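[1] A predicted structure for the sequence below; I have some questions about it.
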Amino acid sequence: MNDVLINYVRCGEGKPLLLVHGLGSNWRSWRTILKPLAAQRSVTAIDLPGFGKSPPLVGRVSVPAMSDAIAQFLREHELLGTDAVGSSVGARLLLDLARRRGMLGAVVSLGPVGFWNGWERRAYQTSVCFWWRLAKALNQPMPAITTHDWSRRLLVKQLSARPASLSAPQVLEEMRSCASAASFRAMLDGLVHSGPVEGAAAGTLGHRLVIGWGRFDRICFPRQAERAQRLFPDARMHWFERCGHYPHWDAPEETTRLILRATAD
């Protein structure tokens, strides 16, 4: 594999913990829980290739290629076996890496994409693509748009079940990140045209796996959680009440507690 440059930030001291964001986001998406995690962990939050400040991959963008890029980052930074938390696409990538022996420690996968059936795949593609096009079309006036409560609710209702609780800078950062993501469309296409998620038979993971799902997830519908559980029978399912696709936004304290418990020795 060619050299991959991945931008990252590191903060805190203690047991290593990797954070992997979702489609269109960057490491700043985790700022709602970064400080409390860093109080007890040495946190490394990355920008996936083609997102944030990381340059795109060379060649085809796909789930395996993105997973390989993270694996290379872990080797280069002596983080093999680290505990990890992923959101959305990041959650899917960590499930892929969790199947590779020795790659990760405990994994918390929040709203992983890809457990769709039939029309759900098309619904995901249409919904997410519309949101991306909207972010690009409104990129210039976005600072003014996000000053209004009603507009913030409309912009991030896909991601959050509690959009009124989100600040203008937080929503602006997410929309700007989405609009500027060089690999957004390529990664979206790679996701929707990928094969079924490969699971891990009971007793084969060798480490703790927690899958978290919001009861009001409008991107990865809650019924998909049952499919994820079937494919990863050793996983513990955690339900976030009154939460959407981003529980680290809607329930930051609960998400922090879950992560710290799941990654405890």
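    It's in.
[2] rest of the way, CA atoms for contacts and neighbours
    Fine.
[3] residues in contact with residue 102?
    80, 81 (CA atoms under 8 Å, 6 or more residues apart in numbering).
[4] Got another one to weigh against that:
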Amino acid sequence: MNTTEEFKRTRKILFDKEGIQPQSKIVTTNGPVKNVHYLEIGSGKPLILIHGGGSHSSEWFNIIKPLSTKYHLYVVDRPGCGLTDSFDYTEVDFRKSAVEFVESFMNALGLDKASFIGQSMGGYFSICFAMQYPERVEKLLLIGAPAGVNLWIPLVLRLLGTKGLNRFLVKSVAKPSIKNVKNVHKQILVADVEKLSEDYLKHCYYGQLIPGNEKGFLTLLENVLTLAGWKKDLYLGDKLHHLKIPVRFIWGDKDAFEKPETGRSKTEVIQDCKFEVVENAGHCPWLDQPEVCASLISKMLED
């Protein structure tokens, strides 16, 4: 079985059901990885979407259509994820690498400035880039608790970030399967896992099987986590006042990484900030409440 082709096949099924046909493209960059995959669709002002964790660009499948009517979307796969080149995060300067990835991607596409939507780890990439290059960020929208803003991390990820133990886990109880994909979504990503279609779960499963993606995800976790949680030298929760551009937050009321109440309190130091809570939604709020999130995103990017 060619897992990459199965990933593309199941992605097409998701896109066909949503009535979208984004272009799947590869751009050559001079950043941490050479070949970066992204989906392109829509017209209007440029909007870059950066996914979380060990996910991929097509996780945004159910809000791409409404957003593409107002924005020119560039939905990117981070290094070691989706169809972007594989990447080993071992001993990498993580924050520096995150900034260089976003910068090199924009440069390769000829984008001087764009708005961003970042989710979880994609939020970390976006925040770090916006702090270093505020002149290149129109607006920053963070959906779900951004990585690095809270030191506490769910146990399953701390275990997967423990070198040695993680290799054992992915060969045994955490071995890639549709069942385990569903369990992870239930534990840490969504409020109601029954809303996720079998087609979506299959697509995520094949994403995990793409050669190099498992190593990319595990070495990333090893880089940023300890058994105690997020590494303190990569913590951003006390640095948000450095964000000098408009920042918008959309937070699920059932986010497994941090409650919206404590998240909101940290954001009060940002000069131009707005914060919305989505009810009955988890860490990936749009998977629970796509219509609500698509509407909020459009409203908050224009506000």
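    Done, it's in. Please read all numbers here as calculations on a predicted model, not as lab measurements.
[5] Superposing both, give me the TM-score.
    Superposed pair, TM-score by TM-score structural alignment, normalised by the length of structure 1: 0.83. Supporting alignment: 253 aligned residues with a CA RMSD of 2.9 Å.
[6] how close does residue 181 of structure 2 sit to residue 54 of structure 2?
    11 Å (CA to CA, to the nearest Å).
[7] the more surrounded of the two?
    residue 54 (22 against 19; other CA atoms under 10 Å).
[8] for the stretch 201-303 of structure 2, what spans make up the strands?
    225-226, 229-230, 247-252, 273-278 (DSSP state E, counting those that start in this stretch).
[9] Dump those to TSV, plus mean neighbour count.
    As requested, the strands of the stretch 201-303 of structure 2 are exported to TSV (neighbours: other CA atoms under 10 Å):
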stretch	mean neighbour count
strand 225-226	22
strand 229-230	20
strand 247-252	26
strand 273-278	18
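[10] Out of those strands, the one nearest residue 105 of structure 2 is which?
    Residue 105 of structure 2 lies closest to strand 247-252 among these, at 21.2 Å (CA to CA).
[11] what's the mean distance for that closest one versus structure 1?
    In the superposition against structure 1, strand 247-252 of structure 2 averages 1.2 Å from its aligned positions (mean CA distance after the TM-score superposition for structure 1).
[12] which strands and helices sit next to that strand?
    On a contact count with 3 or more CA pairs under 8 Å, 6 or more residues apart in numbering; DSSP states H and E, strand 247-252 of structure 2 meets strand 137-143, strand 273-278, helix 285-288, helix 290-302.
[13] what's the matching range in structure 1 for the shortest one?
    What that stands for is helix 285-288 of structure 2. Alignment of helix 285-288 of structure 2 against structure 1: residues 247-250, by TM-score structural alignment.
[14] where's the residue nearest to the spatial centre of structure 1 relative to residue 201 of structure 1, distance?
    The centroid of structure 1 falls nearest to residue 87 when counting by CA atoms, centre = their mean (2.1 Å). Noted for residue 87 of structure 1: a distance of 23 Å to residue 201 of structure 1, by CA to CA.
[15] Then residue 106 of structure 1?
    17 Å.
[16] okay, these two: which has more neighbours?
    Higher neighbour count among residue 106 of structure 1 and residue 201: residue 106, with 23 against 13, using other CA under 10 Å.
[17] contacting residues for the residue opposite the more buried one in structure 2 once aligned?
    Under the alignment (TM-score structural alignment), residue 106 of structure 1 maps onto residue 139 of structure 2. Listed by CA under 8 Å, 6+ apart, the contact set of residue 139 of structure 2 reads 114, 115, 116, 245, 246, 247, 248, 301.
[18] how about residue 89 of structure 1, what's its partner in structure 2?
    So residue 89 of structure 1 corresponds to residue 121, using TM-score structural alignment.
[19] Ok, residue 215 of structure 1 next?
    Per TM-score structural alignment, residue 215 of structure 1 is aligned with residue 253.
[20] any idea which element residue 134 of structure 1 lies in?
    Using DSSP states H and E, residue 134 of structure 1 sits in helix 119-137.
[21] cool, and residue 43 of structure 1?
    Short version, using DSSP H and E: residue 43 of structure 1 is in strand 41-46.
[22] how close does that strand sit to structure 2?
    Mean deviation for strand 41-46 of structure 1: 0.8 Å (mean CA distance after the TM-score superposition for structure 1).
[23] State the span of structure 2 onto which that strand is aligned.
    By TM-score structural alignment, strand 41-46 of structure 1 lines up with residues 71-76 in structure 2.
[24] how about stretch 124-142 of structure 2: buried residues?
    124-131, 134, 136-142 (16 or more other CA atoms under 10 Å).
[25] do the same with stretch 69-85 of structure 2
    Neighbour count says stretch 69-85 of structure 2 has 71-85 buried, by 16+ other CA under 10 Å.
[26] just these now: which is nearest residue 46 of structure 2?
    residue 72 (4.7 Å).
[27] Does the closest one touch residue 39 like I think?
    No - contact between residue 72 of structure 2 and residue 39 fails when scored by CA atoms under 8 Å: they sit 10.5 Å apart.
[28] Skipping its backbone neighbours, what lies nearest residue 10 of structure 1 in space?
    The shortest distance from residue 10 of structure 1 to any non-neighbouring residue, by CA to CA, 6 or more residues apart in numbering, is to residue 44 (4.5 Å).
[29] and the residue mapped onto residue 14 of structure 1 from structure 2, what is it in contact with?
    By TM-score structural alignment, residue 14 of structure 1 lines up with residue 44 in structure 2. When the contact criterion is CA under 8 Å, 6+ apart, the partners of residue 44 of structure 2 are 70, 71, 72.
[30] Let me see the contact set for residue 83 of structure 2.
    4, 36, 37, 77.
[31] Looking at those, spot the one nearest residue 48 of structure 2.
    Using CA to CA, the contacts of residue 83 of structure 2 come closest to residue 48 of structure 2 at residue 77, 10.7 Å.
[32] before we move on, the earlier item: now, the contacts of residue 83 of structure 2 that are in strands?
    Those of the contacts of residue 83 of structure 2 mapping onto strands are 36, 37, per DSSP state E.
[33] for the corresponding residue of structure 2 for residue 235 of structure 1, what are its contacts?
    Aligned by TM-score structural alignment, residue 235 of structure 1 pairs with residue 273 of structure 2. The contact partners of residue 273 of structure 2, by CA under 8 Å, 6+ apart, come to 246, 247, 248, 249, 267.
[34] let's go with 6 Å and repeat that
    The contact partners of residue 273 of structure 2, taken as CA atoms under 6 Å, 6 or more residues apart in numbering, are 247, 248.
[35] mind putting the contacts of residue 44 of structure 2 in TSV, distance to residue 62 of structure 2 included?
    Putting the contacts of residue 44 of structure 2 into TSV (distance: CA to CA, whole Å) gives the following:
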residue	distance to residue 62 of structure 2
70	15
71	15
72	16
